[in-house]
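Engineer: Provided below are the primary sequence and the corresponding predicted coordinates.
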Amino acid sequence: MTLQRMDNVGIVVEDLDAAIAFFSELGMEVEGRMRIEGLFADQAVGLDGVRSEIAMMRTPDGHGKLELAQYHAPAAIGGGAHHPPNTLGLHRVMFAVDDIDDTLTRLRSHGAELLGQVARYEDVYRLCYLRGPSGIILALAERIG
């Protein structure tokens, strides 16, 4: 048996509407939105009494997906929304963009904070890290060479 594909990356957020707006501004599209609850949810995630709402966000090419989840029950627990990029666990999600400066400007209106500065990697990429909704760290890469 072989791996077929990576289906999505799941991210728990405090405010689903704000996260959807943020990732929509980035250029992702809402593929679907639904409530998740019941025995199957409890069994799948290993929690009792799960009530959540998810939104599946899709990249324009259709290959990359984020599953944004807001837990109503049991309540989400703090996971370190302000931990630095070298914290153990999921590090960040990187997106390729056409114009890093324009993307940063648009995302700042949704609360994005640049973690360092836009850096140049040789004559190939401009790169940066930023913090988005619920402390999510994103990386942006603009190919320049």
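Structural biologist: Everything's here; your move. Computed from a prediction, not measured in an experiment: that's the story for all the values here.
Engineer: C-alpha from now on. contacts and neighbour counts both.
Structural biologist: Fine.
Engineer: Could you list the residues in contact with the biggest helix by length in the chain?
Structural biologist: The longest helix of the chain (DSSP state H) is helix 16-26. Residues outside helix 16-26 that contact it (Cα atoms under 8 Å, 6 or more residues apart in numbering): 13, 29-30, 53-55, 57, 68-70, 103, 106-107, 110, 132-133.
Engineer: let's bring in a second model and compare:
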Amino acid sequence: MDNTAIVVEDLDAAVAFFTALGLSIDGRAEISGPWADETVGLEGIRSEIAVLRTPDGHGRIELTHYREPEAVPAAPPAPNTIGLHRVMFAVDDLEATVERLLPHGAELLGEIAQYEDAYLLCYLRGPSGIIVALAQEIG
């Protein structure tokens, strides 16, 4: 897999959230032109993207802010929404990670839970309603 793309309302806020999570910026770019329209299936695309890489270097998230055509608002997904509903990250210290994300608008959907003697887990909502899951291996 190359990356997962997420459309966001505020690109800078989303970049701040994911860098607080530990990802690093691979690059930012303005996207427009016939090739973009043909690829995505929309006309008149003008967008800005930021690509962020996970600390292990293996995963990437592409955050996209559409200027044209305007992004289509949607209700924030629930954990049981059909389709893509969350992105999960492995972290070394789940509680410290949650504390780092709270100032960036993160909101716990439930509580930090322990699965057997194996993991601490939680779901939280981030920028633009994105659901992010965190997992800390403990066993």
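Structural biologist: Okay, I see it. Since we're looking at a predicted model, the values are computed, not measured.
Engineer: before we move on, back to that, elements contacting the next helix or strand after the longest helix of structure 1?
Structural biologist: With elements assigned by DSSP states H and E, the helix or strand that comes after helix 16-26 of structure 1 is strand 29-37. Counting contacts by 3 or more Cα pairs under 8 Å, 6 or more residues apart in numbering; DSSP states H and E, strand 29-37 of structure 1 packs against helix 16-26, strand 51-58.
Engineer: still on that earlier bit, tilt between the longest helix of structure 1 and strand 51-58?
Structural biologist: Computed with axes from the mean of the first three to the mean of the last three Cα atoms, to 10 degrees, the direction of helix 16-26 of structure 1 lies at 0 degrees from that of strand 51-58.
Engineer: Provide the aligned range in structure 2 for helix 16-26 of structure 1.
Structural biologist: Here helix 16-26 of structure 1 aligns to structure 2 at residues 11-21, judged by TM-score structural alignment.
Engineer: how big's the offset between that stretch and structure 1?
Structural biologist: Its matched residues in structure 1 lie on average 0.3 Å from stretch 11-21 of structure 2 after superposition (mean Cα distance after the TM-score superposition for structure 1).
Engineer: Please identify the helix or strand for the residue lying farthest from the centre of structure 2.
Structural biologist: For structure 2, the largest distance from the centre (Cα atoms, centre = their mean) belongs to residue 117, which lies 27.6 Å off. Using DSSP H and E, residue 117 of structure 2 sits within no helix or strand.
Engineer: Structure 1: which residue goes with that one?
Structural biologist: Counting by TM-score structural alignment, residue 117 of structure 2 lines up with residue 123 in structure 1.
Engineer: residues in contact with its match?
Structural biologist: Residue 123 of structure 1 neighbours (Cα under 8 Å, 6+ apart): 144, 145.
Engineer: one step back: can you give me how far the match of helix 16-26 of structure 1 is from the chain middle?
Structural biologist: For stretch 11-21 of structure 2, the gap between its own C-alpha mean and the chain's C-alpha mean amounts to 8 Å (Cα atoms, centre = their mean, to the nearest Å).
Engineer: Equivalent analysis for stretch 32-50 of structure 1, please.
Structural biologist: Counting by Cα atoms, centre = their mean, stretch 32-50 of structure 1 is centred 20 Å from the centre of its parent chain.
Engineer: cool, and stretch 71-84 of structure 2?
Structural biologist: Stretch 71-84 of structure 2 has its C-alpha centroid displaced from the chain centroid by 13 Å (Cα atoms, centre = their mean).
Engineer: ok, and for it, which residues are buried?
Structural biologist: By 16 or more other Cα atoms under 10 Å, the buried positions in stretch 71-84 of structure 2 come out as residue 77.
Engineer: Identify the residues contacting that stretch?
Structural biologist: Under the contact criterion Cα under 8 Å, 6+ apart, stretch 71-84 of structure 2 has outside partners 7, 9, 65, 85, 86, 128, 129, 130, 131.
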